[in-house]
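Asks: give the three-dimensional model of this entry:
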Amino acid sequence: MGFIIIYIVIVLAVVEISVVLMRATGLDKDISRFQVVSLLTSTGFTTKESELISDHPLRRRIGMFLILFGVFSFAVIVSAIANILAPGFRLSYMAVSACSLIAILLIVRTPVMTSYLSSKFNRSMERSFDVHELPIKDVLLLEESDHFAEVPVGPDSAYIGQKMSEVLPSDADLNLLYIKRGTVNVRKEKHDTALEAGDVLYLYGNRHDFDVLFAGEIPDKTSESANKGRK
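Replies: Coordinates of the predicted model:
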């Protein structure tokens, strides 16, 4: 019974430490906890939230540790059960490990350490990774006014039949990345293609200009995946 309690303490400590590290990379608390448990148990939920892990270099490293720790833990449980049945097994060794992890957890959860980890991870992202390895928010969302959005063209849209060269004023601080039409991504002729219902516009630029042109058109359809990481 003592082994089970100590082992649960160790697992919970690993989960909480990993959640703190995930949050230090800019991930939301609730998302961090769910994804940490998912990785630790190798359940592999294929949600949009999981892309926040797979698309981020530092979070991927934490995720790999959790996956390996989960697999290793299973082996430890089997081995420990066998040792419990053998003479000479001492819970004191596991108790020391559990206390060490709790001490680490208490340290990393202090405001000073949390601030340090966030700063350290941000510097690591700036120095250690190429642009193509970074998540969208770290490449495009450099200022508070920057915005990235998916804009579905609805069946009643006023923009149906118009070209994006007509929709976007010349002085608008917005860039059309591409138009997604079914399984086709229109890039080369994106500004000269007449819009159809069902098209999805991928836009990047100033949030104010986006609100002026598109917020009333599709008030609840903006992409939130890129903005979650900023919180």
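
Asks: contacts and neighbour counts: CA atoms only from here.
Replies: Will do.

Asks: residue furthest from the geometric center of the protein?
Replies: No residue in the chain sits farther from the centre than Pro87, which is 46.5 Å out by CA atoms, centre = their mean.

Asks: quickly find the element holding that one.
Replies: Following DSSP states H and E, one finds Pro87 outside all helices and strands.

Asks: so it versus His208, what's the distance?
Replies: According to CA to CA, to the nearest Å, Pro87 and His208 sit 71 Å apart.

Asks: same check on Ala215?
Replies: For Ala215 relative to His208 (CA to CA), the value is 10 Å.

Asks: again, but for Leu141
Replies: 14 Å.

Asks: which of those two has more neighbours?
Replies: Taking other CA atoms under 10 Å, Leu141 and His208 do not tie; Leu141 has more neighbours (19 against 16).

Asks: dump the residue contacts of the more buried one.
Replies: By CA atoms under 8 Å, 6 or more residues apart in numbering, Leu141 lies in contact with 147-148.

Asks: quick one, strands of this protein?
Replies: 146-152, 174-181, 184-186, 200-206 (DSSP state E).

Asks: now for the longest one, which elements pack on it?
Replies: Strand 174-181 makes packing contacts with strand 184-186, strand 200-206 when contacts are defined by 3 or more CA pairs under 8 Å, 6 or more residues apart in numbering; DSSP states H and E.

Asks: for it, give me every contacting residue.
Replies: In contact with strand 174-181 (CA under 8 Å, 6+ apart) are residues 168, 185-187, 190-191, 198-206, 209-210.

Asks: what do you get for the third one?
Replies: With contacts defined as CA under 8 Å, 6+ apart, strand 184-186 is touched by 178-180.

Asks: most neighbours among those, which one is it?
Replies: Of the contacts of strand 184-186, with other CA under 10 Å as the count, Ile179 tops at 25 neighbours.

Asks: quick revisit: closest to Val131 out of the contacts of strand 184-186?
Replies: Nearest to Val131 out of these is Tyr178 (CA to CA; 19.3 Å).

Asks: Proceed likewise with the subsequent sequence, for comparison:
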Amino acid sequence: MNLLFLLVYFIIITAVIEIYVVLFRLTGLNLKVSRFQVISLMTGTGFTTEESELILGHPIRRKLATFLILFGAFSLAVIISTISNFLSDDLRMIHIFYIAGGVMLVFGVLKLACIQNLLSKLFHREMKQQMELGDLPIRDVFLTEKNDFLLNLHIYTDSLLVYKTINQLFNDQERPEFIVLFIKRGQSKIRCNIYNEKLQEGDQLLLYGDKEAINKLFQHDIRIMKKKLKNQQPPTAFTGG
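Replies: You can find the predicted model right below:
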């Protein structure tokens, strides 16, 4: 009976994991990242990764994470209790089956497209009510479409952009596919007249726009940056979807 209980309990744990994977995905988190972070939160291991910032910087995900941490702690207590009662008949399997059935029912309901759309709207509405625009994660502000792209482009001596302006390289028909948010030069940020500002070696451009357009227009400079940073910290780039 206890082995059956542990099997059913394992099914419950798996269902809870999948339920929260769905919920995290509805907040805009990637599937693989969602599953890893859910398991990490439940087990208390592996959460200290850079991806954990995607959880901590989002109000809805923080609430979901709080439950998972508590659930993981209580789950361990249940397992210990089960082992200690291994030879007893006190476990009421019918209650366990009810719980398992309820969890599976919740999981089945969450897989419905209409329910997912409803929850997604509720999550975004609550997030907008709780947070100012400046407090929202980058992905929720800039990367709302699949082709949205944010790139921190480093300028080197052999870059096409060095000692030139953006306006000298791209005409008005090309430029609408991207914008330059600012130019970082040392400790300062240049935000005024940035398209006519002569770029220097060591500058960093924060570019935002269509992924294909940016990769095409800046392919030479991106290739140089990747080559220079090959044995260093990888370039900062974010994509939507």
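
Asks: may I see the helices and strands packed on strand 174-181 of structure 1 organised as JSON lines, with distance to Ser118 of structure 1 and mean neighbour count added?
Replies: Output for those, formatted as JSON lines (distance: least, CA to CA, whole Å; neighbours: other CA atoms under 10 Å):
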{"stretch": "strand 184-186", "distance to Ser118 of structure 1": "36", "mean neighbour count": "13"}
{"stretch": "strand 200-206", "distance to Ser118 of structure 1": "26", "mean neighbour count": "19"}
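
Asks: okay, those strands in JSON lines with distance to Leu101 of structure 1 next?
Replies: Converted to JSON lines, these look like this (distance: least, CA to CA, whole Å):
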{"stretch": "strand 184-186", "distance to Leu101 of structure 1": "48"}
{"stretch": "strand 200-206", "distance to Leu101 of structure 1": "43"}
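
Asks: so for Ser32 of structure 1, which of these sits nearest?
Replies: The nearest among those, by CA to CA, is strand 200-206 at 26.5 Å.

Asks: what comes up buried for the lengthiest helix in structure 1?
Replies: Using DSSP state H, we find that the single longest helix of structure 1 is helix 57-84. Buried residues in helix 57-84 of structure 1, counting neighbours by 16 or more other CA atoms under 10 Å, are found at 57-59, 62-63, 66-67, 69-70, 73.

Asks: how about those residues, which pair is most distant?
Replies: Pro57 and Ser73 (24.4 Å).

Asks: quick check: closest non-adjacent residue to the most centrally placed residue in structure 2.
Replies: The centroid of structure 2 falls nearest to Leu29 when counting by CA atoms, centre = their mean (4.3 Å). Leaving out its chain neighbours, the residue that sits closest to Leu29 of structure 2 by CA to CA, 6 or more residues apart in numbering is Leu54, at 7.9 Å.

Asks: ok, the aligned residue in structure 2 for Leu101 of structure 1 to Asn85 of structure 2 distance?
Replies: Correspondence of Leu101 of structure 1 to structure 2, assessed by TM-score structural alignment: Val103. From Val103 of structure 2 over to Asn85 of structure 2 the distance is 24 Å, taken as CA to CA.

Asks: before we move on, the earlier item: now which residue in structure 1 aligns to the residue nearest to the centre of structure 2?
Replies: In structure 1, Leu29 of structure 2 lands on Leu27 (TM-score structural alignment).

Asks: its match against Lys231, yeah?
Replies: Yes - counting by CA atoms under 8 Å, Leu27 of structure 1 does reach Lys231; the two are 7.2 Å apart.

Asks: residues in contact with Ile11 of structure 2?
Replies: Ala100 are the contacts of Ile11 of structure 2 under CA under 8 Å, 6+ apart.

Asks: give the aligned equivalent of it in structure 1.
Replies: Match for Ile11 of structure 2 (TM-score structural alignment): Val9.

Asks: any idea how far that match lies from Ile62 of structure 1?
Replies: Val9 of structure 1 is 20 Å from Ile62 of structure 1, by CA to CA.

Asks: and if you look at Tyr178 of structure 1?
Replies: Applying CA to CA to Tyr178 of structure 1 and Ile62 of structure 1 gives a distance of 33 Å.

Asks: state the distance from the residue nearest to Asn206 of structure 1 when sequence neighbours are not counted to Ser79 of structure 1.
Replies: Distances taken as CA to CA, 6+ apart put Asp146 closest to Asn206 of structure 1, at 5.0 Å, once the chain neighbours are dropped. To Ser79 of structure 1, Asp146 of structure 1 is 53 Å away according to CA to CA.

Asks: Met22 of structure 1 now?
Replies: 30 Å.

Asks: burial of the equivalent of Phe123 of structure 2 over in structure 1, as a residue count?
Replies: When structure 1 is aligned by TM-score structural alignment, Phe123 of structure 2 is paired with Phe121. Neighbourhood size, Phe121 of structure 1 [other CA under 10 Å]: 16.

Asks: just the one 5 residues further on next, same as before
Replies: Residues contacting Glu126 of structure 1 under the criterion other CA under 10 Å number 13.

Asks: and the helices in structure 2?
Replies: Using DSSP H, helices in structure 2 cover 2-26, 31-43, 53-56, 59-84, 93-110, 113-130, 138-141, 166-169, 211-217, 219-228.
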